[in-house]
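1. pasting the sequence and the predicted coordinates here, then a few questions.
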Amino acid sequence: METLRFLLRRAGGERPGRRSYTIYRNMEGPGGEGAGGLELKVAEGEEQTLAGDMAALVTPGPRDRTKALTYLVLSALLIFTVAFLLGYVALRGSCPSCAGLRGDLLAVVSDEGAAEESPVPGPPLYWADLKEMFQKYLREDSIESTIRVNPNFLHQLDPQGNVLEKLPLEDPEIYCPYSAPGNATGGLVYANYGRQEDFDVLGQQGVNPQGHLVIVRVGQISFAEKVANADAAQARGVLIYPDPWDIPQDLRKAGLSQNRAVYGHVHMGTGDPYTPGFPSFNHTQFPPIQSSGLPRIPAHPISASTAARLLSKLTGLAAPRDWKGRLAEIPYRLGPGDPGFRLHLQVNNVKTSTMISNVFGSFEGRFEPDHYVIIGAQRDSLGPGAAGSGVGTALLLELARTFSAMVRNGFQLRRTLLFASWDAEDFGQVGSTEWLEGYLSMLHLKAVAYISLDSAVLGDDKFHAKTSPLLTSLIENILKQVDSPNRSGQSLYEQVTFPDRRWASEVIQPLAMESSAYPFTAFAGVPAVEFSFVEDARPYPFLHTQDDTYENLNGMLFGRLPAVAKSVAEVVGQLLIRLTHDHLLPLDFGAYGDVLLHRIAELNPYSSELKSRGLTLQWMYSARGDYTRAAEKLRRDIYSSEERDERLNRLHNVRIMRVEFYFLSPYVAATEAPFRHVLHGRGPHTLRALLDHLRLLRAAPGRFDEGRFRRQLALATWTLQGAANALSGEVWDVDINF
């Protein structure tokens, strides 16, 4: 684990005299052209360094070393060409410590050479064969071994502004990236979790946060949303603490420190906030702009013990019953406290530029090599990061090793499988978002789906999936085939299914901004999913703290972390097999018909208000109907076509894989509203924003802007109609009256 911590801490930098393995660098290849970012690039003379670093993430066993030696001997006996021998020795012989990782794990490409030849095709393998093969090569012990791997201050002031007490900030390395620097002085108001409904309750109670600092609990929503809500309420600063109520009882007894603060960034967005909507490549001439999602007020994490000292000084109304946590002997009042009680928060965050390194590897597909199924995990972590990055990295490496073994034993991928290890994800999915921004113009033509391994194991009670509707039915089928890690004789599907509830309501959750899969769907229009095991009662409390260790995570699972992680690997592995192997992409392109019907129906209660203004929802329903008919027509065309007609297969797959992209609004700029998806995105172009604006007709008529609303309605309607037209096929097949 110490080795893993060292690698993660230096992942954001570059060692002197060494070339960084990243696409965020102006690297030139032969002919002066920039190097591509889709395959792992190994600079000349550095193979040993790179392989050594990656091998440090794995603890190879004696059996692995024996296998590696056997491969070397067999290769020496079965030389086909001198070139093959030289290539083999150059790649494997330079790294004797890589036996656990295996030199042929991924398709490794040098700047000058080509990928290794694929094995000679054997007899066709079917779903049952592939499932059995995957389970044969997946190793639980390998997953387990891989997982083991400027000061700010807060003062209390007297009425004259003199410092009465310097309050401790016990974790000097824990802070809020992207917090506004500066000073905030005022009283203190308690706002529960900092949700919008919490601030609404304060307003109903006559408590105004304006001009004061706000103290909120960790949980329910992201740090960024808490700060944005406090900013909107005109608070001067935000303090965020973990309340013992949100920590499972058995973990409190295990000694969770009351002096621990929780790390979290406060940017209401993803990626580099100083290059919104475009990539942070070194050769980009950055304009002096920044993301509108950056907060305007300072924010800082504090520990439960510091929070207790502050909350004990508050006066005023008692907090609602469901706002009260478990800080010892704290009455939980709303504040702002005695007029003589004031706080001074000073945040001295400094903006610096840092090189980051994403690492890629791939297995090239045989029939559709230009279509990519992408699987990724974050590699960085502020502390030990067992749940934050260790599990995801372990699963990524184990899946790569497993698929490597399958390919050597006859598995032929139809589409390319791309493995990605992301850097700087703890700062708001910077590594993955910058990559998306850099290749946005091609990804909607090539990316089939994205599977995230981040936060895969936070407990073992409930299995959840944050996902696009296109993947929901496929996930359901796979859950029926994977055994539950904690209920013998049951599948994961049976574990989460109840007679009086739909399985999807128990498992499927919407994509949220803090999810690493979110920018793939909301920004790039790529269907994405993020799996996780979580506790039924309360979330894993050590995430983004210095206590996120293997021992704590494994202890929370009663020593069953490897088994639970293996179950995630089985779900993900079967999903990857289906997406890379099936002739027809198993994406449910008709699912958005039901989603659209539900979203448009939310507008129905306001039909009379619309009618009085000469407006109607008829054309939005018409667009939804056109989409549903286009989906049915495509389904009939597929069923009536010949499965072995490769040309037709490709045409059908191209239409299916671009469905998510069809729902990106073409009427907003990515630099101004990067999350352009009308259903999952954020901004005035979304159906959610349309509904919120319509609600003002009853809640606050004076704030309703009819001209703006008409534009919102028109553009949203035509985005939906455009999605229906695109799914219909060729232009001459679309029958729309203009």
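-> Nice, I can see it.
2. going forward, measure contacts between C-alpha atoms and count neighbours the same way
-> OK.
3. got the buried residues for stretch 129-146?
-> Buried residues in stretch 129-146, counted by 16 or more other CA atoms under 10 Å: 130-131, 133-134, 137-140, 142-146.
4. swap in stretch 487-504?
-> Residues of stretch 487-504 classed as buried under the neighbour-count rule (16+ other CA under 10 Å) are Gln490, Ser491, Leu492, Tyr493, Gln495, Val496, Trp503, Ala504.
5. can you name the two of the residues you listed that sit furthest apart?
-> The span of the buried residues of stretch 487-504, defined through CA to CA, is set by Gln490 and Ala504 at 17.5 Å.
6. restricted to helices, list the buried residues of stretch 487-504.
-> Leu492, Tyr493, Gln495, Val496, Trp503, Ala504 (DSSP state H).
7. the first one contacts Ser484, doesn't it?
-> Yes - with contact defined as CA atoms under 8 Å, Leu492 and Ser484 form a contacting pair (4.7 Å).
8. so what's the most centrally placed residue in the chain closest to, chain neighbours aside?
-> In the chain, the centroid-proximal residue (CA atoms, centre = their mean) is Ser516; its distance is 0.9 Å. Once flanking residues are discounted, Ser516 sits nearest to Gln429: 6.1 Å by CA to CA, 6 or more residues apart in numbering.
9. and the comparison structure, right after this:
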Amino acid sequence: MNSPNPRTIVIIVSLSSFAFLLGVITGYLSRPVHKDSSETLLDKLNRDGDRRLFEQFKEYVDTEYIDKVIRELTRRPGLAGTPQQKQNAEYIRDLWHQQGLKAEIVQYKVLLSYPKGNHTNKVSLYDASGSELFTSKPHEKPLVDEETPEEVVQPFNAYSPNGFVKGDLVYVNYGRAEDFERLNEAGINVSGKIAIARYGKIFRGNKVKFAEDNGAIGIILYSDPADYNTPGDERYFPGGMWLPGSGVQRGNVVVVKGDQSTQGYPSTNYSYRPDEEEISKQFPSIPCHPIGYDDAYFLLSSLVFGEVWQDWQGRLNFTYHITGLVDNRTVLMDIQNENVYRPIYNVIAKISGTIEADRAVIFGCHRDAWVYGAVDPISGTSILMETARIFAKSYSSGWRPRRSIVICSWDAEEYGLVGSYEWVEDNMKWLQNEAVTYVNFDSAISGNFTFSSRTVPLLHDAVYKATMALPSPYNSSLTLYQDWRSKSDSRSELPEPKIQPIGAGSDHTPFIALAGIPSTYSKYTGYIIDGKVISTDTYPLYHTRYEQYELVKMIDPGYTLAKTITLFHCELIRELVDARILPLNVRTYAAVIALNIRRLEKLRADFTENNVEYNELLASIERLKTAASIFHQKIVNLDHSNPLQVRMINDKLQSVERAFIVPEGLPLRPMYRHLLQSPSGLNYYGGTGFPGLEDLLELPNSNPQKWPQIRKHVTILTHSMYSLATVLEKD
């Protein structure tokens, strides 16, 4: 008898070992998790989320608790870096502890900006002899009783450099790139002058940068009645929601976010920090200061040269002019700010998952404000707190989430998303490995007209599905989705309500633009006043002293909208946490990419002329579309009873956004690393299809590096499309 050859022996041993291992695994998976439960671990692995939990959420939601949180957090100003912010952090931590949540305060020491000492920042107007004709008011007029009015910080723009500058004035409309371009085409020179721009349309920091790029020596920002009031309606706060003439919008002016002293790394006790001179290079080089429209009246009415174009006319009661102060008057800006290191406090709570504890759905909202911040951010914080309370109560009632939940209260968002940036940088490796999504709550009740959403394409379907699950707050016969759709400005051929690109401007930014974590940010916007829909760029009292508790009660008197947006977030997060297959749609992402590339078709001849591999980019997008469709079909045909296959699919879905993260960042803005979901270079608040490519296309053709950089960046874009397609194609 022939003895078996060694290869046969190896095969027999291997098969025996495999059979034994399979038996062990099967036995383990089949064992009861608890002695008193018949549900096995395999049963749990194969269990879908229970949609009946949403009915429980409806019973749990408590608008009195929402009101309690808003009242408490708007009693005193919530400026970052002040003792009050530490107390607010402890208040939130203690509430979460009472509800059974594990919560901790995470502290960072960061560089913040304040008006210097007892100095009053101001803008003044002088006649030809040097006599002062006007000086801006140092504070907004208190209009309701305030518990600690001395804590209200004077109007200022954070991180504005100091300056004592004097010169002629030039009106630059909204201070956008196209506004300065129009002035240049008209032969009006901004260089050596002080610019004055109205708030709105784009991020204030972009206004400052464009003024600086055009040679201005300073810039004044104000809120024009055309953008922050409505004609014929004089119901100014506290009699209504409109902005009084003394109201001033505060805000930061930096385009690089996070702690300014530790860019790219967390602000820990071991972090290297450059010296003050090096850090100052990140800030604008010209002073910036905000004023109210009562003060702006004196400046703008003194201009006499060049009647403005019709679309530049504001609603102060005179004809606006562009430049040339009457009688040789001059404007003086006297700005003295200081940058100081202060502690900030994030509060982080967690509910551990029972099946996929190593996968986390994160939601958060900042709680700091320039003054009282009733809308921004406390309306969002109150809904965050109610959502957290509902999940904590569900947990105590026996619900166990499939994935982990992380709940975050951020500090110092108003200074450039500082708290969230530092935490993301501090936890980058863990987040990129385990984070599924981030849901942002900021300014949740910004208006009372319609639901709106800024969301990455992967999450479009999840947002739509959640809005289909609950009724409209205005018409119970309609779903929230149907009400949203009826009010959407979406093109008529699209059946879904319009979702805006994610953009930036709130705490979702480091998650998506730095770490590649799918993010969404939904809220109520627009106004219905006396049955009429009022369109405003933002809510009129934004970042002013008058954004107080009373404002939220005007917008949402019975907290009907607050209840709706709470339930929306509960259902969205429940689906993200409990769905066996992550509700992320790659086909939607590929379709949006294809739509965005078509908008660049007008540049095809320029690409060809400059040897850009544009056709290869188009081919890579087509391959991605095909791969996404095939991958979607894999999900449809998936054996859902096989937890290993489910996990493999989810891991691929979780890797989609990471495929577009490049360590070197965008060509002109390396602090933003997502090739597709970084903010626009022309407007930090807005999103765009291909932000890095569009940055480069804005460069003048005289720049010798323009087309070489475009060729390189198109290569990187093409590679990312092919790489993601390969991930989706592989078994």
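-> Received the coordinates, thanks. Bear in mind the structure is a predicted one, so any value in this text is a computation, not a measurement.
10. could you get me the TM-score between them?
-> Remark: TM-score between the superposed chains equals 0.78 [TM-score structural alignment, normalised by the length of the second structure]; 609 aligned residues with a CA RMSD of 2.8 Å.
11. any idea how far the residue nearest to the centre of the first structure lies from Thr467 of the first structure?
-> According to CA to CA, to the nearest Å, Ser516 of the first structure stands 11 Å off from Thr467 of the first structure.
12. returning to that earlier point: secondary structure element holding the residue nearest to the centre of the first structure?
-> Ser516 of the first structure belongs to no helix or strand when assigned by DSSP states H and E.
13. swap in the one 10 residues further on?
-> Here Val526 of the first structure is covered by no helix or strand, with elements defined by DSSP H and E.
14. quick one: map it onto the second structure.
-> In the second structure, Val526 of the first structure lines up with Ile517, judged by TM-score structural alignment.
15. identify the residues contacting its match.
-> Counting by CA atoms under 8 Å, 6 or more residues apart in numbering, Ile517 of the second structure makes contact with Gln432, Ala435, Val436, Thr437, Tyr438, Phe511, Glu657, Arg658.
16. ranges for the strands of the stretch 301-450 of the first structure?
-> Here the stretch 301-450 of the first structure has its strands, by DSSP state E, counting those that start in this stretch, at 342-347, 359-363, 368-378, 415-422, 447-452.
17. ok, which of these comes nearest Ala228 of the first structure?
-> Nearest to Ala228 of the first structure, of those and by CA to CA, is strand 342-347 at 17.0 Å.
18. quick one: the residues in the second structure that the closest one pairs up with.
-> So strand 342-347 of the first structure sits over residues 330-335 in the second structure, by TM-score structural alignment.
19. quick check: the residue nearest to the centre of the first structure touching Ala456?
-> No - look at Ser516 of the first structure against Ala456 with CA under 8 Å: they stay out of range, at 11.3 Å.
20. give me the common contacts of those two.
-> Joint contacts of Ser516 of the first structure and Ala456 (CA under 8 Å, 6+ apart) are Glu530.
21. joint contacts of Ser516 and Thr467 of the first structure?
-> Glu530.
22. if I line the two up, what does Arg71 of the second structure land on in the first structure?
-> So Arg71 of the second structure corresponds to Arg148, using TM-score structural alignment.
23. tell me the contacts of its match?
-> Met1, Leu4, Ala386, Gly390, Tyr550.
24. ok, for the last one, nearest residue in space, not its chain neighbours?
-> Okay, so that is Tyr550 of the first structure. Setting aside the residues directly before and after it, Tyr550 of the first structure is nearest to Ala386 in space (CA to CA, 6+ apart), at 5.3 Å.
25. looking at the second structure, name the residue matched to that neighbour.
-> Superposed on the second structure with TM-score structural alignment, Ala386 of the first structure falls opposite Ala374.
26. correct me if wrong: that match contacts Arg545.
-> No - counting by CA under 8 Å, Ala374 of the second structure does not reach Arg545; the two are 10.0 Å apart.
27. helix, strand or coil for His300 of the first structure?
-> Following DSSP: H, G, I helix; E, B strand; the rest coil, the label given to His300 of the first structure is strand.
28. trace it over to the second structure, please.
-> By TM-score structural alignment, His300 of the first structure lines up with His289.
29. what's the burial count for that match?
-> Other residues near His289 of the second structure come to 25 when the count uses other CA atoms under 10 Å.
30. which one is the equivalent of Glu364 of the first structure over in the second structure nearest to, not counting chain neighbours?
-> Per TM-score structural alignment, the equivalent position to Glu364 of the first structure in the second structure is Ser352. Nearest non-adjacent residue to Ser352 of the second structure, counting by CA to CA, 6+ apart: Ser404, 4.4 Å away.
31. so who does the one you found touch?
-> Lys350, Ile351, Ser352, Gly353, Thr354, Glu356, Ala357, Asp358, Arg359, Ala360, Val361, Val577.
32. one more: Leu470 of the second structure?
-> Residues in contact with Leu470 of the second structure, defined by CA under 8 Å, 6+ apart, are Thr479, Leu480, Thr564, Leu567, Phe568.
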